[in-house]
Structure formats: structure tokens, C-alpha cells
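Colleague: predicted model follows, preceded by the sequence.
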Amino acid sequence: MRERHGLQGLLRGFRRVGPDRGDGGLRAAGDPELLLRVLCHEFRTPVSTLTSLTRALADDGRVLTGADRLAITRLARDQAVHLQALLRDATASTGALALTAQPEPAVPLAGILREVATLVPAHRRRARATRRAADCPVPARRTRQVLVNLMENALRHGPVDGQVGLYAAVRRPGLRLLVTDEGRVDDALLDALRQPVPAAGMSGLGLWIVRQLVTADGGAVHVHRLRPRGVALEVLLPYAGHG
């Protein structure tokens, strides 16, 4: 069976799993306006990522190691594949959106962290993962896209020259991923993390999509204020080997 990207599932049809809890849940299938917004956002993210990566490769003032160049090349390849998949599904008129965890290969988290970290210039980047977290198997494409969305969000909304952090550790009840920046927790961010249906426009849509992808894997997304300043987006994913 063909492997499906977690975001491709967004183009399969917004179908609720389980009973209606009356909390808004996922909007019913056949919402063309929401479908268009999700498509626009999910085209924007890989295009923005590819722009950042090619800019890094072309920047004569930015020193890149061989490992950096390899990670950039791999992430660029994965984002190009993601764009192709979105185009294929969009042109196939697959209709409504579905957020179910599709089978996909599990890979060690370390490689994904290495790729995603290249989105941030080295002098602004703070990245750390425990050995246990780095070895943790995760759904390759969904995890990569969740972290890309969060990193792009941090770069877009944090200070231009601010530090951006990417951290991973295994803690009860599972795998803990943190993306931090030196911005602030405001009402727009809180709304994006608690509203069952995204607000009109593109604002907050990326975080809403992240929530859906993480939820599909049985996880959760939280926000924390950092002191003296900053914000952390925390992704918690179940991990059977956490004990």
C-alpha cells in the first residue's frame, strides 16, 4: 500500500473519529473554504522552507559543514516531495480532509532534528537532544512536518535576530519536543492552540494543523512562557519505551 504523508491525510476528508463530543471537533467534510486555507498554508510552508534552505546554501558568509549541507539537501528533498504530494492530491480532487494516522516508516528522531535545525542560522540556533530521545523511533514524515511548521512559526513570529531552540528528551509519559523563540505568549497564540476550528484567514492555521497531526499520533501540544522572556511550544508524543 502506498505510504501517505500525514499532511496528505488533510486532503482525504475531515472525518471525525469516535462520537461527537459537542466541542466543535473537526469541521465536517465538504468545507471548501477550510480546505483552500489548509492547502494554501501547506503550500506556503515547504516553499518558505525551500527558500530558507537555498538562501543558506547561497550565503557566502555562512559557514556550512559537510553535515550541514547533507542535512539541508535531505530536508530540501523531503519538502519537494511533500509539495509534489500536495499537488497530486489537490489535482486529484480528493475532496474533504481527514486526519488519521496513516502508516509510515518510523525513523530515529536524530536525523529529523538535524534536518529541521538547518532552518535556523547557526548563530541563532540552540539545539539539544538526549541520546535516548535521539534514538527514539518516530513517524518520519508527520514528525518532520510538525517540527518544520513549528520552526517556521518561531522564525516568523519571534524577533528577527532572536534565538530559536529545538530540544528533545524522553520524559513521562513519553517523548517531549520543544521549539522555543524569544517572542511572547499572546491571545492569538493561545486561541490557535485551543480553538477546535481555526479562525478565518491564515493566522494560527499552522499551529492548528500541528495539533491535528500530533493528535492523530495520540499526542498533545502545549504552550509555556519562558523567563525572562520567550515562548516554548511543547509537543508530547507517546513512546512505549519511556519506562
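Modeller: In hand now; what should we look at?

Colleague: going forward, measure contacts and count neighbours with C-alpha atoms only.
Modeller: Fine.

Colleague: show me the helices in the protein, by range?
Modeller: 32-58, 66-91, 109-117, 131-134, 140-157, 187-194, 205-216 (DSSP state H).

Colleague: wait, which of those helices is closest to residue 179?
Modeller: Minimum separation from residue 179 across the helices of the chain (Cα to Cα) falls at helix 140-157, 6.7 Å.

Colleague: name the helices or strands packed onto that closest one?
Modeller: In terms of contacts (3 or more Cα pairs under 8 Å, 6 or more residues apart in numbering; DSSP states H and E), helix 140-157 is packed against helix 32-58, helix 109-117, strand 164-171, strand 174-181, helix 205-216.

Colleague: if we can go back for a sec, JSON lines for the helices of the chain, including mean neighbour count and distance to residue 180?
Modeller: Output for the helices of the chain, formatted as JSON lines (neighbours: other Cα atoms under 10 Å; distance: least, Cα to Cα, whole Å):
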{"stretch": "helix 32-58", "mean neighbour count": "17", "distance to residue 180": "18"}
{"stretch": "helix 66-91", "mean neighbour count": "17", "distance to residue 180": "20"}
{"stretch": "helix 109-117", "mean neighbour count": "21", "distance to residue 180": "12"}
{"stretch": "helix 131-134", "mean neighbour count": "18", "distance to residue 180": "17"}
{"stretch": "helix 140-157", "mean neighbour count": "21", "distance to residue 180": "7"}
{"stretch": "helix 187-194", "mean neighbour count": "15", "distance to residue 180": "13"}
{"stretch": "helix 205-216", "mean neighbour count": "22", "distance to residue 180": "14"}
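
Colleague: A further structure is provided below for comparison with the first:
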Amino acid sequence: MQDPNADTEWNDILRKKGILPPKEKQKDEEEVQILQTQSVVKTYEDMTLEELRENEDEFSEEDERAIELYRQQRLTEWKASQLKNKFGEIIEISGQEYVNEVSKAGQGIWVVLHLYKPGIPLCTLINQHLSALANKFPATKFIKAISTTCIPNYPDRNLPTIFVYLEGEIKAQFIGPLVFGGMNLTRDELEWKISESNAIKTDLEENPRKQIEDKLMTSIRCTIPTKKDSDSETED
């Protein structure tokens, strides 16, 4: 039987008359090779850094330039990811560790330092709040230290004290119990206070203390008699 795909004059006549179907287009060897390559080889955007190194001999100069840019981008993203998740908890330091942990914390690293003393209830409360905030904002370094180990003879009346640093420079300071509002201090209030220094990016929409103050003022207004009420009582 004659091959219908053969290149013969007779087959060409039969194709013109519609007796044979059109000849199938044969993929040349290069097209087949490209398709096979695409089916089994990842594009460099999908490769890991290790895979890029293993396959670098197969790329052209143009590919090399694109891959190098891509490698640098991936490296930058990786470093940012590592930095973002570097902390995550509040750590205790001694006075000898202050320079390395605060002054030499690193470029772009915000440091929140709590000076405290055991046995002071408000210090204990703030350490609890800072522990939660350290977990919520792992890109910021939260540390605590017994006050007199960092600053000899630091007065207890100034406790609790929070210093906020950026690259060794003080950006904000909160000193003494009155600044924190006493034992009624909530975690959200402390978060807002620290966020005002830009050390953390809070998702709170407004100062929680303002909500409390607004409620307090509303309560006071409700308990103060109006002039009309006073006149009515006088007539009685």
C-alpha cells in the first residue's frame, strides 16, 4: 500500500481532488528539541541559586546578564527575609553587652531597651507587654536590662524606663511610671506609644488611650448636672 504522506506526483493529484487529506506538517528536528527542552528544563526564574550555578554553562552571554541580575535580586530578598525574622522575642542583656546589643545593633535596626528592676509591678507588666510586641514585630530588637547594670546608681523613681534607638542614637525615651499611666497600661497603649517613635509599624488606627479618655469625659459629663437641672432643684 502506498504511503499517503509520501512526496509523489500521484499523491499530490489525489490531495488536490480531496481524495487524500492534506499532508501532515512534520516538525523539524530543531523544533522537537526545543519542545523537549521546554518540557523538562525550568526557566531560570524558577531555579534556585544552586540550580543556576549548576546550569550556568548552558546559558548565553545575554542569559548570563539576566541571571546575574536575578541572582542579586534573590539574594537581596533572602537577606531581607532573614533580617525580618531575626528577632521575635525580648532578650535580657547585661551592662557589658550594651555596646554590642544596642550601639552596634546594625544598620537600620531599631532597638527598644527597657530598663527595669525586679519587684516593681509596673516593670513586670511592661516586660510582659514587650514580650508580646517582640513576637508581633520581629524586625525590631526588643531587649531588657536591670537598670543599674547599664547605668550605675540609676534611680528607681525613674523606672520603668524605655529608650528607643536607631543605629546607636536615641530616638525616643519614656521615663517614669506617670508616662506609662500606671498599672492600667494596656499592650495596645504601649504599642501605640512605641510606634510614635517609628520603631514599629502598628496596625492600630488610633491611640487606645484617647478612647479611654473620651469614655471618661463622657462619663463625667453625664454625672455633672446641667443648669436646667440646677434651676429645677432650686425651685423645689
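Modeller: The structure has been received and is ready for your questions. Small disclaimer: the values here were computed from a predicted structure and weren't measured.

Colleague: superposed, what's their TM-score?
Modeller: For these two chains in superposition, a TM-score of 0.24 is obtained (TM-score structural alignment, normalised by the length of the second structure); 101 aligned residues with a Cα RMSD of 6.0 Å.

Colleague: select, out of the helices and strands packed on helix 140-157 of the first structure, the one closest to residue 70 of the first structure.
Modeller: helix 109-117 (8.4 Å).

Colleague: separation between residue 212 of the first structure and residue 91 of the first structure?
Modeller: 23 Å (Cα to Cα, to the nearest Å).

Colleague: list the buried ones in the longest helix seen in the second structure?
Modeller: In the second structure, assigned by DSSP H, the helix with the most residues is helix 61-84. Neighbour-count burial for helix 61-84 of the second structure, counted by 16 or more other Cα atoms under 10 Å, picks out 67, 71.

Colleague: contacting residues around residue 132 of the first structure?
Modeller: The neighbourhood of residue 132 of the first structure, defined by Cα atoms under 8 Å, 6 or more residues apart in numbering, consists of 169-170.

Colleague: before we move on, the earlier item: export the helices and strands packed on helix 140-157 of the first structure to JSON lines and tack on distance to residue 128 of the first structure?
Modeller: Listed next are these as JSON lines, based on distance: least, Cα to Cα, whole Å:
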{"stretch": "helix 32-58", "distance to residue 128 of the first structure": "21"}
{"stretch": "helix 109-117", "distance to residue 128 of the first structure": "9"}
{"stretch": "strand 164-171", "distance to residue 128 of the first structure": "5"}
{"stretch": "strand 174-181", "distance to residue 128 of the first structure": "10"}
{"stretch": "helix 205-216", "distance to residue 128 of the first structure": "21"}
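
Colleague: and these: which comes nearest residue 133 of the first structure?
Modeller: strand 164-171 (4.9 Å).

Colleague: mind listing what's buried in that closest one?
Modeller: Neighbour-count burial for strand 164-171 of the first structure [16+ other Cα under 10 Å]: 164-170.

Colleague: from these, pick the one nearest residue 187 of the first structure.
Modeller: Using Cα to Cα, those come closest to residue 187 of the first structure at residue 164, 20.9 Å.

Colleague: correct me if wrong: the closest one contacts residue 181.
Modeller: Yes. Using Cα atoms under 8 Å, residue 164 of the first structure makes contact with residue 181 at a distance of 4.6 Å.

Colleague: shared neighbours of the two, anything?
Modeller: 154-155.

Colleague: and of the buried residues of strand 164-171 of the first structure, the nearest to residue 147 of the first structure?
Modeller: When the buried residues of strand 164-171 of the first structure are compared against residue 147 of the first structure (criterion: Cα to Cα), the nearest one is residue 166, at 8.9 Å.

Colleague: report the contact partners of the closest one.
Modeller: So residue 166 of the first structure contacts 113, 117, 125-128, 177-180 (Cα under 8 Å, 6+ apart).

Colleague: and the residue lying closest to residue 151 of the first structure once chain neighbours are set aside, how many neighbours?
Modeller: In space, and not counting its chain neighbours, residue 151 of the first structure is closest to residue 179: 6.7 Å by Cα to Cα, 6 or more residues apart in numbering. Counted by other Cα atoms under 10 Å, the residues lying close to residue 179 of the first structure total 22.
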